[in-house]
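J.: next input, structure requested:
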Amino acid sequence: MHGPATAGWLLVALCVATGGYCLLRMRSGVDEQRRWAGSEALMGFGMAVMAVPAAVLPPPRWVWTVYAAVFGGAALYTVLRSRLPAYRAHGTHHLLGILAMVYMAGAMAAAPGGAHGTHTAGGAPLVTGALLIYYAAYVLRTGGRLLPLPAGAGPGADGTVAVADGTVTVTSGAGATAGAGGRWGDRTELALACRLSMGIAMLAMLLTI
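T.: Coordinates of the predicted model:
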C-alpha cells in the first residue's frame, strides 16, 4: 500500500519513542528500572538512525564501522556489568541485542554501497536466522506478559510480585512502588512495552539483512 520508505519512517518513530522513554526511566526512583535504561536508550536511538530510509540519507561506509565500534564497547561494558549478581537477570538478553546491533552494522558495512534501512545488506544467513528465531520468541513471550491477568491472579498477600527480566511489578512496605500506578519512569508495563517495541524493531531490521 505504501512504499518501503513509509515503513522505514514508522520504524524510526517507534525507536525514537522507545529511546525517549528509556531516558525517562533513567530518572526512576526504582533501581531495577534504572539498571538497563541507559543502554536501552542507546539501542533505541541507534536503531532509529539505522532505520532511516537510505533514499533520504545514504550514509558513508565508515559510519557502520563507527556503529560497530560503539556497540562493541557497549557489549564489553555489558559483559562487565553482567558479572554482578544484580545485573544477571536481564544481562544475557541485553548483551545479545547489542551484539545483534554490531552484526547488523557489520553486514551493512559489507553490503554494496553501505546499504541500510529498507535496503538488503549482506549478512550470514545462519546468524540472521538464529537471531530472527530468538527475537520472534522474545516478542511472543514479552507480548504475553503484557496481557491482562485473570481475576484473582494479582499480587500475593504481602503485595509482592517477583522480579522478571530486570523489572519490578509491585513492591511492598513503607517505600512501595506500584508498577502500574507510579510515575511514568517507574511503570513496569511501559518498560516491558519498550522492550517489546525494540524486539519488534529488531525483527523488522533483521528481515532486511
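J.: could you use CA atoms for every contact and neighbour count after this?
T.: Fine.
J.: pretty sure Met43 is one of the things Gly20 touches, is it not?
T.: No. Taking contacts as Cα atoms under 8 Å, Gly20 lies outside contact range of Met43: 10.9 Å.
J.: count of residues packed around Ala89?
T.: 15 (other Cα atoms under 10 Å).
J.: can you classify it by secondary structure?
T.: Under DSSP: H, G, I helix; E, B strand; the rest coil, Ala89 falls in the helix class.
J.: how near is it to Ala115?
T.: Using Cα to Cα, to the nearest Å, one obtains 35 Å as the distance from Ala89 to Ala115.
J.: of Gly20 and Met43, who's got more company?
T.: Higher neighbour count among Gly20 and Met43: Met43, with 24 against 17, using other Cα under 10 Å.
J.: that one and Gly19 touch, don't they?
T.: Yes. Under the criterion of Cα under 8 Å, Met43 makes contact with Gly19 at 7.3 Å.
J.: go through the helix or strand encompassing Leu80 and flag the buried ones.
T.: Element membership of Leu80 [criterion: DSSP states H and E] is helix 61-82. Within helix 61-82, the residues that qualify as buried are 61, 64-65, 67-68, 70-72, 74-75, 78-79, 82, counting by 16 or more other Cα atoms under 10 Å.
J.: sequence B follows; please return its structure for comparison with A:
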Amino acid sequence: MHGPTSPAWLLVTLCAATGAYCLLRMRSTVEEQRRAAGGEALMGFGMAAMAVPATAFTPPGWAWPLYAAVFGAAALRALWAARSGPHHLHHLVGTAAMIYMSLAMAASPASPHHSHTGAGVPLVTGALLLYFTGYVLVSGARLVPAAAPAGGAVAPRWGDRPELARACRLSMGIGMVAMLLTM
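T.: From the prediction side, this is the model:
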C-alpha cells in the first residue's frame, strides 16, 4: 500500500496477529467457528502481506494478480456460504475489497511515491470506505463483554469466545479502512 512507513508496519502487525488468532480459532469444537475462522485468517494474513511498506519490499508484478485470484476463490466460497445466511455477506464484501485493492495495486505505478491527479476518491473506494467505516462503528458498539458464567459454570474455551471473534473482526475492519485510505 502507498502510505507512511510506521503506520504501515503497525497495520502489518495488527493484521498478522489477527490472522494468527484466527488460525488458533480453527481448533474450535464449534463447526461454524472453524469455518469463519479460516476465512478470517486468510483475510488477516492477506491484509498483512498487502500492507508491507513498498520501501521495505516491493512485490513482483505477478503477485497482485495472484492475490486477486486467491481472494477471488475466497469470494466464491463466501458467496456459496452466503446461501446459508446473510452473515456471510460481510466476508463476501471483504474478499471483494481485497480483489479490488489487488487489482488497483497491479495497475498502480511501480514507484512507492506516485503522483495523484487530484481527481478525488474513486467511487468503489468511497463505497468500500463507507461500508467498512459503518461496519467498524456498528461492530465496535456491539463489542460488549459477555456475561461471566453463573454459578461455577465452565467458561467457554478462549477460541470459542464470541467477544474475541468480534474483536478480531473489528480489528480487520479497522485495518481495511486504513488500507482503503491509502489507496
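J.: how far off centre is stretch 44-52 of the second structure?
T.: 8 Å (Cα atoms, centre = their mean, to the nearest Å).
J.: residues making contact with it?
T.: 1, 8-9, 11-20, 67, 98, 172, 175-176, 179 (Cα atoms under 8 Å, 6 or more residues apart in numbering).
J.: residues in contact with Gly3 of the second structure?
T.: Gly3 of the second structure sits in contact with 53, 182, where contact means Cα under 8 Å, 6+ apart.
J.: that one and Ala51 of the second structure, how far apart?
T.: For Gly3 of the second structure, the distance to Ala51 of the second structure - Cα to Cα - is 9 Å.
J.: then Val124 of the second structure?
T.: 19 Å.
J.: same check on Ala110 of the second structure?
T.: The spacing between Ala110 of the second structure and Ala51 of the second structure, counted by Cα to Cα, is 15 Å.
J.: give the buried residues for the helix or strand encompassing Ala17 of the second structure.
T.: Element membership of Ala17 of the second structure, judged by DSSP H and E, is helix 5-25. The neighbour-count check on helix 5-25 of the second structure (16+ other Cα under 10 Å) flags 5, 8-9, 11-25 as buried.
J.: any idea how far the next helix or strand after it is from the middle of the chain?
T.: Once the chain leaves helix 5-25 of the second structure, the next helix or strand it forms, by DSSP H and E, is helix 31-51. A distance of 7 Å separates the centroid of the chain from that of helix 31-51 of the second structure, by Cα atoms, centre = their mean.
J.: what do we get in the second structure for Ala204 of the first structure?
T.: Superposed on the second structure with TM-score structural alignment, Ala204 of the first structure falls opposite Ala178.
J.: how near is that match to Met50 of the second structure?
T.: Going from Ala178 of the second structure to Met50 of the second structure by Cα to Cα gives 12 Å.
J.: neighbour count for those two, which is higher?
T.: Between Ala178 of the second structure and Met50, counting by other Cα under 10 Å, Met50 is the more crowded of the two (25 against 20).
J.: what's the match for that one in the first structure?
T.: Met50 of the second structure maps onto Met50 in the first structure, by TM-score structural alignment.
J.: swap in Phe132 of the second structure?
T.: In the first structure, Phe132 of the second structure lands on Tyr135 (TM-score structural alignment).
J.: average gap between the helix or strand that match falls within and the second structure?
T.: Following DSSP H and E, one finds Tyr135 of the first structure within helix 125-145. In the superposition with the second structure, the average deviation recorded for helix 125-145 of the first structure is 0.5 Å (mean Cα distance after the TM-score superposition for the first structure).
J.: compared with the second structure, how much does whichever helix or strand comes after that helix deviate?
T.: Sequence-wise, the next helix or strand downstream of helix 125-145 of the first structure (DSSP H and E) is helix 188-206. Comparing helix 188-206 of the first structure with its match in the second structure after superposition yields a mean distance of 0.3 Å (mean Cα distance after the TM-score superposition for the first structure).
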